[in-house]
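Q: Here's my sequence, what's the structure:
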Amino acid sequence: MTVVNGQVAVLTSSEAIELAAALGDEFAKGAAERDRNRALPFAEVDALAASGLLAITVPALYGGADMPYSTVAEVFRLISKGDPNIGQIPHSHFVFLNQLRLQGAPAQQARIFPEVLAGRKVANAQSERGTKHVREITTTLTPDGDGRWRLNGTKYYCTGALFADWIPVLAHLGLDGPLHVAWVPHDADGLEILDDWNAVGQRTTASGTVRLNHVAVTEDLITDFAAEFTVPTTYGAVGQLLHAAIDAGIARAALGEASAFVTTKSRPYPDAGVERAVEDPLVVHAFGEMELSVRSAEALLAEAGRVVDNANADLDDQSAAAATLAVAAARAATTQAALDVSSRLFEVAGTRSALATAALDRHWRNARTHTLHDPAAWKIQHLGRWAVDGSLPPRHGQL
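A: Prediction:
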């Protein structure tokens, strides 16, 4: 699909899932080579945007599909099964479109949402280094006359910024004011995007540095962020749901490649007394355990998507907490499945699978890198607190 008359296709849920599966299969063909050479997927991200998949959450009021997050999560899983780098690149695109939906003024929404329908892409500039913790922010918006502000700071882990048309920047309004989001166009004066991402996995997400030097921002492109967490919300749950979908995609891809390798390239162990590696009962049992792990993670992901949708339809403290806890369970399960399967595949595939030419190590590297975003142990901690005494989870973007 392509952009027609300045607008991408408005998809149905079934069309979105079918298209995501097809694009995921296509992206998988070059995933190993892109990882090996750290070749950034500009053409693939453009194809993703042109397909209409990046516009599926645009509200119906602005002509969008207004798709439920259960569908969005499945789209992410299918794309990430093909290449989790491409799956992660639009993560902030959907998170900040959700932020715009929740906190943007009608005029702000009327400006940005039509651009997304025209194929424009959104990234992020949130995290910083050298602060006490991940939620401490030093970037500031300082007054520069009536309705004008200047933005200064340095951001890291800015996934997708090199591909984006808009870069929402998390900053304090004034030196000690509440957190807000400044929507900065990619070509703004004083904005510098560095291609300096150098990690063991997720190597082509372009999660590098963004520098902001006295960037001019007008008030009509600033949305409130702090207010997000003063009322019941699924903001954090949505972001974490999509992270879980990426890990579920990694787990399924790792299991699929392990199966293909054992079927076509592995030799049987002599003590098994079989002709083919896939007939070894120990290998079969290991695959059964991995399949169980992946299916369990996928089921928790699907359930979490449904609970998020239910909460959005009838939002209060209890429904928001239910969404957060369901997503926490999915996030913990997909983290474990992605790490376990991407490591254990070498056990069942044998020595040949460790050759660099097989490129099977990328699954573990991708899983290990992506699952570090938010500690799974804290997901389990909040689940435990709820199970013990019914404590509701806190409201923030990492849960």
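Q: from here on, contacts and neighbour counts on C-alpha atoms
A: Will do.
Q: what's the residue closest to the geometric middle of this protein?
A: Nearest to the mean C-alpha position of the chain, by CA atoms, centre = their mean, lies H91 at 3.6 Å.
Q: Can you give me every residue that contacts that one?
A: By CA atoms under 8 Å, 6 or more residues apart in numbering, the residues touching H91 are A123, G239, L242, H243.
Q: Can you get me a residue count around the closest residue to the second one other than its chain neighbours?
A: Sequence neighbours aside, V95 is the residue nearest to G239 in space, at 5.7 Å (criterion: CA to CA, 6 or more residues apart in numbering). Using other CA atoms under 10 Å, V95 has 21 other residues around it.
Q: one more to put side by side:
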Amino acid sequence: MSEPACTVPVLDAAAAVAAASSLAGEFAAGAAERDARRSLPYAEIDRLSASGLLAVTVPAAHGGADLDAATVAEVFRHLAAGDPNIAQIPHSHFVYVNQLRLRGDAGQQARLFAEVLRGKRFGNAQTEFGTRHVRDHRTALTPDGAGRWRLNGTKFYCTGALFADWIPVLAHLGVEGPMHVAWVRRDTEGVEVVDDWDGIGQRTTASGTVHLRNVAVADEWITPYASTFEAPQTYGAFAQVLHAAIDAGIARAALEEAAAFVRTKSRPYPDAGVERAADDPLTVHAFGEMELALRGAEALLREAASAVDAANADLSEASAAAASLAVAAARAATATTAVDVASRVFAVAGTRSALAGLNLDRHWRNARIHTLHDPAAWKVQHLGHWALHGAPPPRHGQL
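A: As a prediction, the model looks like this:
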């Protein structure tokens, strides 16, 4: 008996944001304990799948809601404020739904979009250790002489793979051929996902290792990748704006938890001459500065997501460059703000806030690790080249 065509709700924009906000509240309740115990959020990810949120970018032609980048970024911001680990786990899922939209053929789209509408999840196997840089890969698909390909390689930082039904793998088509995506079922023979992630932050993303040993892949499960960047595109900008949303969510959660702590637990400094720490003018000013910085970052995030949507509506060299630059600004701002706010909250909350049992440091650890995903300094470089020389940004998946 075949599976039904769609088993998750198809959410409009308002319903998607409301669902993300509601789930964020649920996820926040256990976030500190999951981090402390490194308890992986299997049940929470199943809740996220069942909500329909992971299907919101499936094209309307395939039965999905086809929601815009502005809505998806807001969904991610809410989820990250609840638990940024849970927000980061499906990041690659959305990126590869987008890759399938851009480069999948009609049959591939029909099959894999149907999987998403049935609640299935995509992971990722992209980055490799020991190569020259993040866009250098050794993993390859080689012909086996029987009409199929064999996939061999080892991938690291594979966020989402442990929770995935499908693992999209970046690989050369042939040893020296162009980069393609091999769509591999998680349970395929030769696929091993190892939970060996031991970062100081984002501890429950399970961003571990994927070993690929002589994995059989048919032509129908291979899509082009390198050609994505041969023409104007928003592939990288869309991926990056979701990262910016995660950083913004981390900063907002850190600020709100610090404010609650100061209102209820912090003691005032004697020289302030006030009864409550929350009435200390220096503390109030510090919170005002953090709120100001965060509002600016959130505004840049909204502007960036809107720029991605505008480029998608009328794609050209100019609109794609505008989207990438807007996202670069948002990414640089949210990265800086997340780290700064998550660190500064200890200065305003006082010594008691540093107790290990409170685990307030998880916000800084999460911000510090997530903002290392790709350097914010290079976002600023590309903005500088544009401001000085009118030079458009390069085309790749990190911008």
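Q: Pretty sure T209 of the second structure sits against I167.
A: No: T209 of the second structure lies out of contact with I167 (CA atoms under 8 Å); the separation is 12.0 Å.
Q: Make sure I have this right: V215 of the first structure is in a strand.
A: Yes: V215 of the first structure forms part of a strand when assessed by DSSP: H, G, I helix; E, B strand; the rest coil.
Q: If you tally nearby residues, what's the number for it?
A: Residues near V215 of the first structure, counting by other CA under 10 Å, number 17.
Q: for it, what are its contacts?
A: Counting by CA under 8 Å, 6+ apart, V215 of the first structure touches R150, L151, N152, A188, D189, G190, L191.
Q: Against D195 of the first structure, how distant is it?
A: Here V215 of the first structure is placed at a distance of 20 Å from D195 of the first structure (CA to CA, to the nearest Å).
Q: When T209 and I167 of the second structure are compared, which one has more neighbours?
A: Using other CA under 10 Å as the criterion, T209 of the second structure and I167 rank with I167 on top: 31 against 23.
Q: Are we agreed that the more buried one is in a helix?
A: No: I167 of the second structure is assigned strand when assessed by three-state DSSP, not a helix.
Q: Correct me if wrong: it contacts G123.
A: Yes: using CA under 8 Å, I167 of the second structure is in contact with G123, at 4.8 Å.
Q: what do those two both touch?
A: A161.
Q: Which position in the second structure pairs with S342 of the first structure?
A: Aligned by TM-score structural alignment, S342 of the first structure pairs with A342 of the second structure.
Q: Can you show me the helices along the stretch 51-200 of the first structure?
A: 69-82, 84-88, 91-103, 106-117 (DSSP state H, counting those that start in this stretch).
Q: Most tightly packed of those helices?
A: helix 84-88 (a mean of 28; mean count of other CA atoms under 10 Å).
Q: Give me the mean distance between that helix and the second structure.
A: Superposing on the second structure and averaging over aligned pairs (mean CA distance after the TM-score superposition for the first structure), helix 84-88 of the first structure comes out at 0.1 Å.
Q: give the contact list for the residue of the second structure most remote from its centre.
A: Centroid-distance maximum for the second structure: G273 at 44.8 Å, with CA atoms, centre = their mean. Contact analysis of G273 of the second structure by CA under 8 Å, 6+ apart lists D280.
Q: L392 of the first structure now?
A: For L392 of the first structure, the contact set (CA under 8 Å, 6+ apart) comprises A321, R385, W386.
Q: Only the buried subset of the residues you listed, as a ChimeraX command please.
A: Filtering the contacts of L392 of the first structure down to the buried ones (16 or more other CA atoms under 10 Å) takes a single ChimeraX command:
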select :321
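Q: Report how many residues lie close to H373 of the first structure.
A: So H373 of the first structure, with other CA under 10 Å, has 11 neighbours.
Q: Now do the contacts for it.
A: Contacts for H373 of the first structure (CA under 8 Å, 6+ apart) come out as none.
Q: what about it, distance to G397 of the first structure?
A: Distance, H373 of the first structure to G397 of the first structure, using CA to CA: 11 Å.
Q: Mutual contacts of the two, please.
A: Common contacts of H373 of the first structure and G397 (CA under 8 Å, 6+ apart): none found.
Q: picking up where we left off before, per the alignment, the residue farthest from the centre of the second structure corresponds to what in the first structure?
A: Using TM-score structural alignment, the equivalent of G273 of the second structure in the first structure is G273.
Q: Now do the strands in the stretch 1-150 of the second structure.
A: Assigned by DSSP state E, counting those that start in this stretch, the stretch 1-150 of the second structure shows strands spanning 140-143, 149-155.
Q: can you redo those as JSON lines with mean neighbour count?
A: Below are the strands of the stretch 1-150 of the second structure laid out as JSON lines (neighbours: other CA atoms under 10 Å):
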{"stretch": "strand 140-143", "mean neighbour count": "22"}
{"stretch": "strand 149-155", "mean neighbour count": "21"}
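Q: And these: which comes nearest I250 of the second structure?
A: For the strands of the stretch 1-150 of the second structure, proximity to I250 of the second structure was assessed by CA to CA; strand 149-155 is nearest, at 26.9 Å.
Q: Which is the succeeding secondary structure element to the helix or strand containing A323 of the second structure?
A: Assigned by DSSP states H and E, A323 of the second structure belongs to helix 317-349. The helix or strand immediately downstream of helix 317-349 of the second structure is helix 361-370, counting by DSSP H and E.
Q: The following helix or strand past that next one corresponds to what range in the first structure?
A: Going down the chain from helix 361-370 of the second structure, the next helix or strand is helix 376-389, by DSSP H and E. Helix 376-389 of the second structure corresponds to residues 376-389 in the first structure, going by TM-score structural alignment.
Q: I'm done for today, thanks for sticking with me.
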